[in-house]
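S.K.: this one's sequence-less:
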């Protein structure tokens, strides 16, 4: 319950309170919390209540707050919960509520490093069948380790940023030499991203049971993908220009504590994983994504059945001694379900372009200039309660000539 009026169907109820960075008019960006269709401007409220670390909410990114670590994250969440529940705090908070429609949301944190995994068995199987129809869809290593690659932190952009169609080398199977030009198979990838707060030391792997000590929360990720550029370049070293041009993230960071009610057991992993990937608290989250193309719902990928847990991703990412930093982002890779309308990319939804989708009476395979893609997500608790992650959106602009 909250004294703040929350519209029916809002993703940001009083148990959620995600953090983000907003700008009001010409004022400097600063940290806010979302509730209903409003933003709580945290800096003046925290200062008035003499909260430890109040000055961090006046920062233009969440990084300084993220670096405080789990005890401070939990204390801040408890403070926020009291603010929105306690009628006695109305006079302190109400003057600092601003409609979300009146602010512009910024990139919520400065991204230090970015890692993209490939953790959905259904997605990996679909692509294996598309790319290697005469072979086993999963490569031999896939069920032994969370496959991933390092991406570009500098091209992660805030939701609402236009995406310029990338250009590069492409070589169709029937061509003898490559050509250069705009991607003709521009795609999306529906992903869940994990935001690192507490850093680790170089040379010290992060155990799976220490996941919550390092990761603050989650964002929705759309990892745009140029499939034709990727197909020509990725053997033998993996994704490069086909992935590095842009990755969009949602503006609100939902804490792991807020998501706790949506935790579900990890699916059975067979064969058994190596000891460093085994732990007593391995979970996923019951999250459903909604993919909209030009306003029409085209897919609802489920996250709960993803094969590798985020704790295993972090453990594998650091098992060689690599460190993580405040602001690191690692993402699940494309999330796809078993049904056709649960696939998390257009290469799967159109089955390599051979089975077009019909949107507003028009056939679609890959993205066209002017297309708008919006990805929303909801977490479902064991009691049936819903908690929103917000949405991430982007419009495709023509390639630079």
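M.R.: Good, I have the coordinates. Small disclaimer: the values here were computed from a predicted structure and weren't measured. Numbers count the residues shown, from 1 in each chain.

S.K.: rest of the way, CA atoms for contacts and neighbours
M.R.: Fine.

S.K.: and the helices in the chain?
M.R.: In the chain, the helices defined using DSSP state H lie at 42-48, 63-66, 70-85, 90-93, 121-131, 211-214, 227-233, 241-244, 256-259, 310-318, 346-349.

S.K.: can I get these in a markdown table with distance to residue 181 and mean neighbour count?
M.R.: Output for the helices of the chain, formatted as a markdown table (distance: least, Cα to Cα, whole Å; neighbours: other Cα atoms under 10 Å):
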| stretch | distance to residue 181 | mean neighbour count |
| --- | --- | --- |
| helix 42-48 | 47 | 19 |
| helix 63-66 | 38 | 21 |
| helix 70-85 | 47 | 16 |
| helix 90-93 | 53 | 14 |
| helix 121-131 | 22 | 18 |
| helix 211-214 | 42 | 19 |
| helix 227-233 | 10 | 20 |
| helix 241-244 | 12 | 21 |
| helix 256-259 | 42 | 19 |
| helix 310-318 | 34 | 24 |
| helix 346-349 | 20 | 24 |
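
S.K.: make TSV from those helices and add distance to residue 151 to it.
M.R.: Output for those, formatted as TSV (distance: least, Cα to Cα, whole Å):
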stretch	distance to residue 151
helix 42-48	32
helix 63-66	20
helix 70-85	27
helix 90-93	40
helix 121-131	19
helix 211-214	20
helix 227-233	13
helix 241-244	6
helix 256-259	24
helix 310-318	13
helix 346-349	20
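
S.K.: try it against this one:
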């Protein structure tokens, strides 16, 4: 196993086999954003390291950019080259004198949105989540819609309200109508919820009119990050017929500050669940030697208490299928596009990725250690989603975490991150 000269513990989630990318600032230069790579409890200033080692001169400019987008646009050969250099810098003691001064304690830096988000698409790819919501919203009928096992259902979200972890979430206002009301009213959402998801960050572009096939997934997707797609269930329920999510979703989507490169997840690849409906050819991965299922273990904490552990390995549609479907009509990709898996939910209670499932639409409130209960989020509540994945030699790698605290409706506007 390759060792880092930092002498990290074996259980370090940000070890040399992970090396996630982010963007940071320091207290002495709060307006200067830099690309950083997490290693142990440190952040490596990637641009400074490239200059200090006098290596990778051809990509020193993308590594010195204030966001990941230039690196995303560079494509897989450059991603592979940069990753190999990072590993060499952190494992070859000959590089230590040049690289060590480029390390900063992670606790001393501020983390920002790692890339400028282009388009944002959110899918609905957990059979367990879709079945649970179908049973809640359409009792007495088939929980899955007729198209669900034929295509990855999704919607286009609002990229301008994707915010970095730690950004407060202001309770949204909008129209809502209870079943016993004759007309809708207006006000703050009373059923504010979370959705624990995994996001996929697009790097290399694709031309308009040219679909991206399943086997080109790794050529276009740079890496993976955690997502919390906050949801106002009462606003959503009233507005979503017939066009789908709108204001119930578009007020905030929280993103983890770290993007784990796809190459770090080789040991997390796994077969997706068996499918009882044959996909159409452009979605059919049944003969692939290594389909793009991923064995990721998520954890959801509400005010510090673990309330759920959703398993990503059970997702019905893989990210490669999602990308293929998203582009099959000829839609082009741009560096910085983001698409999310949809809520990750498992088959057992305690593995659901949303409160509407965990509390079963308010019928079985969650009991918290302070004696309070929750069906949906209250002002002041803080939600954190974290995740780990298998690494080499029985290790685990981390995806970091995405956190948000709910502020009352009408709170002061948020500063951009």
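M.R.: Sure thing, it's come through. Keep in mind that this is a model prediction, so the values were computed, not measured.

S.K.: TM-score for these two?
M.R.: TM-score of the superposed chains, computed with TM-score structural alignment, normalised by the length of structure 1, equals 0.98; 401 aligned residues with a Cα RMSD of 1.1 Å.

S.K.: so for residue 184 of structure 1, which of the helices of structure 1 sits nearest?
M.R.: Nearest to residue 184 of structure 1, of all those, is helix 227-233, at 6.9 Å by Cα to Cα.

S.K.: and for the counterpart of residue 337 of structure 2 in structure 1, the neighbour number?
M.R.: Under the alignment (TM-score structural alignment), residue 337 of structure 2 maps onto residue 328 of structure 1. When neighbours are counted by other Cα atoms under 10 Å, residue 328 of structure 1 registers 22.

S.K.: then residue 288 of structure 2?
M.R.: For residue 288 of structure 2, the count of nearby residues is 11 (other Cα under 10 Å).

S.K.: do the same with residue 384 of structure 1
M.R.: 10.

S.K.: repeat that for residue 183 of structure 2.
M.R.: Around residue 183 of structure 2 there are 10 residues (other Cα under 10 Å).

S.K.: can you tell me which residues contact it?
M.R.: residue 177 (Cα atoms under 8 Å, 6 or more residues apart in numbering).

S.K.: now swap in the one 10 residues further on and tell me
M.R.: Listed by Cα under 8 Å, 6+ apart, the contact set of residue 193 of structure 2 reads 230-233, 354-356, 376-377.

S.K.: gap between the counterpart of residue 143 of structure 1 in structure 2 and residue 127 of structure 2?
M.R.: Aligned against structure 2 by TM-score structural alignment, residue 143 of structure 1 finds its counterpart in residue 149. Between residue 149 of structure 2 and residue 127 of structure 2 the computed distance is 9 Å (Cα to Cα, to the nearest Å).

S.K.: and residue 100 of structure 2, by the same measure?
M.R.: Taken as Cα to Cα, the span from residue 100 of structure 2 to residue 127 of structure 2 is 47 Å.

S.K.: can you check residue 295 of structure 2 too?
M.R.: Separation of residue 295 of structure 2 from residue 127 of structure 2 (Cα to Cα): 16 Å.

S.K.: for residue 72 of structure 1, see how far away the match of residue 337 of structure 2 is.
M.R.: For residue 328 of structure 1, the distance to residue 72 of structure 1 (Cα to Cα) stands at 19 Å.

S.K.: ok, now residue 7 of structure 1?
M.R.: As judged by Cα to Cα, residue 7 of structure 1 and residue 72 of structure 1 stand 30 Å apart.

S.K.: with residue 344 of structure 1 instead?
M.R.: Distance from residue 344 of structure 1 to residue 72 of structure 1, by Cα to Cα: 35 Å.

S.K.: what of residue 219 of structure 1?
M.R.: From residue 219 of structure 1 to residue 72 of structure 1 the distance is 20 Å (Cα to Cα).

S.K.: ends of stretch 243-258 of structure 1, what's the gap?
M.R.: 31 Å.

S.K.: returning to what we had before: which of the contacts of residue 193 of structure 2 show up in structure 1 as well?
M.R.: Retained in structure 1 (both residues aligned by TM-score structural alignment, their matches' Cα atoms under 8 Å) from those: 230-233, 354-356, 376-377.

S.K.: which residue in structure 1 aligns with residue 351 of structure 2?
M.R.: Structural alignment places residue 351 of structure 2 opposite residue 342 in structure 1 (criterion: TM-score structural alignment).

S.K.: what is the neighbour count of its match?
M.R.: Neighbours around residue 342 of structure 1, by other Cα under 10 Å: 22.

S.K.: for it, what are its contacts?
M.R.: Contacts of residue 342 of structure 1 by Cα under 8 Å, 6+ apart are 299-302, 336.

S.K.: check the gap between the counterpart of residue 238 of structure 2 in structure 1 and residue 128 of structure 1 for me.
M.R.: Using TM-score structural alignment to pair residues, one finds that residue 238 of structure 2 aligns to residue 232 in structure 1. Remark: distance between residue 232 of structure 1 and residue 128 of structure 1 (Cα to Cα) = 16 Å.

S.K.: distance-wise, check residue 311 of structure 2 relative to residue 371 of structure 2.
M.R.: For residue 311 of structure 2 relative to residue 371 of structure 2 (Cα to Cα), the value is 28 Å.

S.K.: quick one: which of these two has more around it?
M.R.: residue 311 (21 against 6).

S.K.: if I pick the counterpart of the more buried one in structure 1, what's in contact with it?
M.R.: Using TM-score structural alignment as the criterion, residue 311 of structure 2 maps onto residue 302 of structure 1. Applying Cα under 8 Å, 6+ apart to residue 302 of structure 1 gives the contacts 286-289, 335-337, 342.

S.K.: kindly reformat the residues you listed as JSON lines containing distance to residue 58 of structure 1.
M.R.: As requested, the contacts of residue 302 of structure 1 are arranged in JSON lines below (distance: Cα to Cα, whole Å):
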{"residue": "286", "distance to residue 58 of structure 1": "33"}
{"residue": "287", "distance to residue 58 of structure 1": "31"}
{"residue": "288", "distance to residue 58 of structure 1": "33"}
{"residue": "289", "distance to residue 58 of structure 1": "32"}
{"residue": "335", "distance to residue 58 of structure 1": "35"}
{"residue": "336", "distance to residue 58 of structure 1": "38"}
{"residue": "337", "distance to residue 58 of structure 1": "41"}
{"residue": "342", "distance to residue 58 of structure 1": "40"}
